[in-house]
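**Q** coordinates only, no sequence provided:
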């Protein structure tokens, strides 16, 4: 990975930070993306102390304007060999972003969709390249209704999160189809139950469950293992469209294998993020 440019979102804590550190140790030029400047500076300083030369980018991925600005800055890089869409959240209550989106849907799905879409030109111009999107086994509990993807008519914390993780896999599946023959691969990874700050904003029952389970959870370093494997291993150099757990390709839930839904979600995501004009109602 000497000199390979690797962009990692959500890189200022937890799995993202561990992923960035592992890639840096392998010689990659790591770009850390986070929304908190203080945590970002601390993560960058840690890598610098270990001999790396990280680049820090600050962006709140709940804002599509900031995602676009981030993509513009990343587009100035010479090339991007690896893009890791890791940033994500679980919320305890429904919050609407400045763009009018449910925050969980915006951060967990629309942001990686838009960022990746805006960087496709950069990724495909100088292949090979890899896109890794971090998902979760929670996708198996999803009930994703594309007529109400943001749960405006009955929001639930766990359902919002599970739906977004299913969307990650569907996005990866359609992205892999669209990138076929370009030399750019797209895969997603379930890191397992990991001891991170994740879920700190969830409702009390979920937070309590997380606290009880903490002694049995993986460290961020172990959780990052499958992500780093997908980013670096020659064993998966040509593999694409897969869902990986513990460095093994696994079959996701049936809903994640629906190509028609994947295509419809892609089209809807284009419309919501402004990549294509919205269709008139009823069409």
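**A** Perfect, thanks for sending it. These numbers come from a predicted model, not from an experiment. Numbering: from 1, shown residues only.

**Q** okay, CA-based contacts and neighbour counts for the rest of this
**A** Fine.

**Q** name the nearest residue to the residue nearest the centre of the chain, ignoring sequence neighbours.
**A** Taking Cα atoms, centre = their mean as the criterion, residue 85 is the residue nearest the geometric centre of the chain, at 2.8 Å. Closest residue to residue 85 apart from its sequence neighbours, by Cα to Cα, 6 or more residues apart in numbering: residue 133 at 4.5 Å.

**Q** second one coming, line it up with the first:
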């Protein structure tokens, strides 16, 4: 177990709050769901595989989160658990999920964009986009914006948390070849998608402020190096034997419980409710790479992402939200 991990210290209860977590049937997503459920929240697991999501729900109901089960505040009533189908590699699935949640949920207070893929072999989605860029960035970008009208109706205290990675520091947004058709490598695609998470977080925070929308804050984070299913493609992506090396490093790799702590911090910490657009590591705000601070790239990526997911290419966020709320987008 990694000996230098900080843990979320907040004792906040979340009774009456509705939380959506993508990819919550396994890994740090499941541990985040476990924690917030036992804080009293209504937690919706948005997952590609509904059977695995339902299995996760049964586990979460019976086993309190190991990092907090002895704390007094977790002796109260847990919340509720539900599932919703979401395949981020299909924009049609993202739209259907957003439509269902916007219709079924009176309020949405917290969206945690956790799901992702890492260092996959080259693959195109049904929409014709590079798999990692769509699963890690474009799918969450579309989901967030389609749910944003409902989130803004649920203020105050709403938060949008995007799980990134320290891998962003080696990344670059390849605007002339976003799908990396000319120069694909699994690591290059992953780094680009994780950098996109941070740029999206910062640009969304800027646009919310520009639109005068208070009570919705954005966060992005590096969870740590974690023993989960996410790294199943590492051998093919880098070199044979890396997974063996990972086994040797296992004493220094976080468990999913520890890996979820910074996500939980961003979701519930009282001090963090006064912060927005920042990057976190080990339950505290820190500086991302220089390229992740490039607001020109953030604005350019925003507009390009709107085009790729089929949303109106408008500069002002309030105009975009009005279009979404009025359902003027044919595919919605």
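**A** The structure has been received and is ready for your questions. Computed from a predicted model, the values in this text were never measured in an experiment.

**Q** before we move on, back to that, can you tell me what the residue nearest to residue 85 of structure 1 aligns to in structure 2?
**A** Counting by TM-score structural alignment, residue 133 of structure 1 lines up with residue 162 in structure 2.

**Q** same deal with residue 179 of structure 1?
**A** Per TM-score structural alignment, residue 179 of structure 1 is aligned with residue 208.

**Q** may I ask which helix or strand encompasses its match?
**A** helix 186-210 (DSSP states H and E).

**Q** by contact count, what packs against the following helix or strand past that helix?
**A** As assigned by DSSP H and E, the chain's next helix or strand after helix 186-210 of structure 2 is strand 216-222. In terms of contacts (3 or more Cα pairs under 8 Å, 6 or more residues apart in numbering; DSSP states H and E), strand 216-222 of structure 2 is packed against strand 158-163, helix 186-210, helix 261-268, strand 278-281.

**Q** strands of the stretch 1-150 of structure 2, start to end?
**A** Counting by DSSP state E, counting those that start in this stretch, the stretch 1-150 of structure 2 has these strands, from start to end: 18-22, 42-47, 80-85, 110-113.

**Q** now those strands in a markdown table, with distance to residue 129 of structure 2?
**A** What follows is those, written out as a markdown table (distance: least, Cα to Cα, whole Å):
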| stretch | distance to residue 129 of structure 2 |
| --- | --- |
| strand 18-22 | 20 |
| strand 42-47 | 20 |
| strand 80-85 | 21 |
| strand 110-113 | 19 |
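
**Q** for residue 178 of structure 2, find the nearest of these.
**A** Of all the strands of the stretch 1-150 of structure 2, it is strand 110-113 that lies closest to residue 178 of structure 2, at 21.0 Å by Cα to Cα.

**Q** the closest one: average distance to aligned residues in structure 1?
**A** In the superposition against structure 1, strand 110-113 of structure 2 averages 0.3 Å from its aligned positions (mean Cα distance after the TM-score superposition for structure 1).

**Q** Provide the aligned range in structure 1 for that strand.
**A** Under TM-score structural alignment, the match for strand 110-113 of structure 2 is residues 82-85.

**Q** how far does the matching stretch sit from the chain's center?
**A** 8 Å (Cα atoms, centre = their mean, to the nearest Å).

**Q** for stretch 263-270 of structure 2, same thing?
**A** 13 Å.

**Q** now do that stretch: which range of structure 1 does it align onto?
**A** Against structure 1, stretch 263-270 of structure 2 falls on residues 227-234 (TM-score structural alignment).

**Q** residues in contact with the matching stretch?
**A** 1, 19, 22-23, 82, 84, 130-132, 134, 187, 189, 191, 236, 247 (Cα atoms under 8 Å, 6 or more residues apart in numbering).

**Q** with that, I have no additional questions.
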